[in-house]
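Novice: Next one to model:
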Amino acid sequence: MKLATYKDGSRDGQLVVVSKDLGMAHYATGITSRLQQALDDWGFISPQLQDLYDALNHGRARHAFPFDPKQCMAPLPRAYQWADGSAYINHVELVRKARNAEVPESFYTDPLMYQGGSDDFLGPCDEVRVPSEAMGIDFEAEVAVITGDVPMGATPEQALDGIRLVMLANDVSLRNLIPAELAKGFGFFQSKPATAFSPVAVTLDEFTFQNENAWQAGRLHLTLQSTWNGRKVGQCEAGPEMTFHFGQLIAHICKTRNVRAGSVIGSGTVSNKGVEAKGKMQWPNGYSCIAEKRCIETIQDGQPSTEFMKFGDTIKIEMKGLDGNSVFGAIEQEIVSSVADRAASEA
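Specialist: Alright, predicted model coming up:
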């Protein structure tokens, strides 16, 4: 099934069930009003939501209405935890190679992960407000999952059973703030503003297309599309080159703590290796963040030439199923000045 959260003026919005084709929706109020409530009692509530989903898809839901992604908050507008991994080691290799640094052997066996802010997620069509272009504004197209309860010490295989929903993310990064923060030895903070998520989050059974399952062993084998200012810059395959699958990422968190229902775990930037053609490395699948493009340019030309995002830029992140239809709906955002917002409010 497919679930979304509609804006209603509150912090947590109203849970809606969305049809498979993303055309229609129905409030889940008669069952539960918040996604977190469903996650807390998934075994009891999810079958009721599934019944509503089936009725909606068959035209039997009496109070259905056209689905509008612009009315959506993040599927889970605020979460108990947001932990973002770096599951695509190719991305790490490019970043390291661009600064002539080796990738530590442990990076291939132990996932990289940081804990981000989860109190204020962005909806799929919300503006990305940043104080200054000089901060190095970047998008990051990712896949993310929402969990139920997963106990401390869970194996990767056990952790996979804790996945309830899958969605897309734009993990906005302010690249020019990162070096100074990492130099402190405590990791990202101000360089990672609010993350945006796709209009809908979907259950794992939605990835079966004509008997072919795109969800395999904790990886989603579909193409993640990134379109920057109307130009498609990324067509990255999310499955084959994901070094650590979602079960491994969740188990990494579970080594010393429980993971509770409503935790969000990100894959990190989806990244594909280059191929050698005519004596030169090329990246036919493009990129899922500007930083990676700049690393490629540095490796090839000695310095980056692609600039980071400017105010007025737009980013669209979407994933199509094997049937050619949008699975999650699209993240479509514009970069705007938060300083201009404050000036206008004070005028």
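Novice: hey, let's count contacts and neighbours off CA atoms from now on
Specialist: OK.
Novice: count of neighbours near Phe209?
Specialist: 12 (other C-alpha atoms under 10 Å).
Novice: How much space separates it from His221?
Specialist: Phe209 sits 12 Å away from His221, going by C-alpha to C-alpha, to the nearest Å.
Novice: tell me the contacts of Ile89?
Specialist: 107-108, 242-243 (C-alpha atoms under 8 Å, 6 or more residues apart in numbering).
Novice: among those, which two are most distant?
Specialist: Phe107 and Met242 (13.1 Å; C-alpha to C-alpha).
Novice: Could you check which of those two is surrounded by more residues?
Specialist: Met242 (24 against 15).
Novice: Just the buried residues of stretch 182-202, please?
Specialist: 187-188, 191-202 (16 or more other C-alpha atoms under 10 Å).
Novice: wait, I meant stretch 226-238
Specialist: 226-228, 233-238.
Novice: Select from those residues every entry located in strands.
Specialist: Judged by DSSP state E, these include 226-228, 233-237 as members of strands.
Novice: to compare against the first, here's another:
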Amino acid sequence: MRIATYLHDGRRYHGVVEGSDVRALPDGTSPVEAAYGVRPVGRAVPLADVHLLAPLEPATIRDFVTFEEHVEGVRRSVDGAGGVPEAWYDAPTFYFTNPYAVIGPYDDVPVPPGSRLLDFELEVAAVIGREGRDLAPEQARDHIVGYTILNDWSARDLQSREMQVRLGPCKGKDTAATLGPYLVTADELEPYRDSDGFLRLGLTASVNGEVVGKDLLSNMSWTFEEMVAYASRGTVVRPGDVLGSGTCGNGGCLAELWGARGEQSPPPLQPGDTVTLTVEGIGSVSNTVVSGVDPVPLSAARRRSRERP
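Specialist: Okay, here's the model as predicted:
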């Protein structure tokens, strides 16, 4: 099943996609509830006549970093260091990103204030359907209701500077995160699962119609079930939580290519550029970059006396 959230005739709906149409769900039904089998009640409306929004509004977004090739390339580009940190191999590390920055699969993306190095990131995200705590990986599969595409837009210049403080990223990742085009229920992707438990989905990234990256989701170093288990360690995961795979390798973002090539080729994204990300079995999202706003000036840190009472 494919669950969509959309605008039609001035109203916002959740619905089930049926071929080239979408049918609204009963009022008050969440996308996660729908994925467990709630049937649509509305008339069929052509997808061409609706405006697709992000398939859900997550309370939290944990973004992992599970592709070794991406870590190696981006570290060289952002930090100027080679190789992969040994600590990366210990566990599927993640950070919490901004759920208020979520945009739809075809919405425009403003350049983050003060940034000159805008980048995309091609990811797949798992969506939690059932609450759980301290889960084992073999339990976690029953807590994943479905999957969607995630584009974790990144201001690389802001990210590079702020992470020198050993905290973050923060404003380098704060302007936009694309989800879409649908929430695809987990059962639809089971035929793609390989013998090691990974989903073998083809991933493609294009800028202005030119392919710049291709990879397989099965090149992740941890399964989504292991990621959910780690996320639930000592805490809870709840319905609607989103867990991103992290950016794939082989051109899943521009910064990885910059690190590998030693130059900004392809160039950073500019207003007018359109980024299209396609994931086998899920679909495509396509966002166009537009001009953003200038940053509101702030003073630099004030050097204080450290006087004590």
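Novice: Which secondary structure state does the corresponding residue of the first structure for Gln159 of the second structure sit in?
Specialist: Counting by TM-score structural alignment, Gln159 of the second structure corresponds to Ile178 in the first structure. Assigned by DSSP: H, G, I helix; E, B strand; the rest coil, the conformation of Ile178 of the first structure is helix.
Novice: from what I can see Ile178 of the first structure touches Gly185, true?
Specialist: No: between Ile178 of the first structure and Gly185 there is no contact under C-alpha atoms under 8 Å: 11.3 Å.
Novice: would you list every one of the helices in the first structure?
Specialist: 35-40, 42-57, 89-98, 156-160, 178-183, 246-253, 290-301, 338-346 (DSSP state H).
Novice: how far does stretch 17-29 of the first structure sit from the chain's center?
Specialist: Put simply, stretch 17-29 of the first structure sits 21 Å off its chain's centre (C-alpha atoms, centre = their mean, to the nearest Å).
Novice: how far does it stretch from start to finish?
Specialist: Terminal-residue distance, stretch 17-29 of the first structure (C-alpha to C-alpha): 10 Å.
Novice: Then stretch 74-82 of the second structure?
Specialist: Counting by C-alpha to C-alpha, the terminal residues of stretch 74-82 of the second structure are separated by 9 Å.
Novice: what comes up buried for it?
Specialist: 74-78.
Novice: Based on its surroundings, how many neighbours for Thr306 of the first structure?
Specialist: 12.
Novice: That one pairs with which position in the second structure?
Specialist: With TM-score structural alignment as the criterion, Thr306 of the first structure matches Pro266.
Novice: thinking that match is in contact with Leu254, fair?
Specialist: Yes: Pro266 of the second structure is within contact range of Leu254, at 6.8 Å (criterion: C-alpha under 8 Å).
Novice: Not counting its neighbours along the chain, what's nearest the aligned partner of Arg294 of the first structure in the second structure?
Specialist: Using TM-score structural alignment as the criterion, Arg294 of the first structure maps onto Trp258 of the second structure. Excluding its sequence neighbours, the residue lying closest to Trp258 of the second structure (C-alpha to C-alpha, 6 or more residues apart in numbering) is Gln264, at 4.9 Å.
Novice: For that neighbour, list the residues it contacts.
Specialist: With C-alpha under 8 Å, 6+ apart, Gln264 of the second structure has these contacts: 254-255, 257-258.
Novice: can you put these in a markdown table and add distance to Tyr147 of the second structure?
Specialist: What follows is these, written out as a markdown table (distance: C-alpha to C-alpha, whole Å):
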| residue | distance to Tyr147 of the second structure |
| --- | --- |
| Leu254 | 24 |
| Ala255 | 25 |
| Leu257 | 27 |
| Trp258 | 29 |
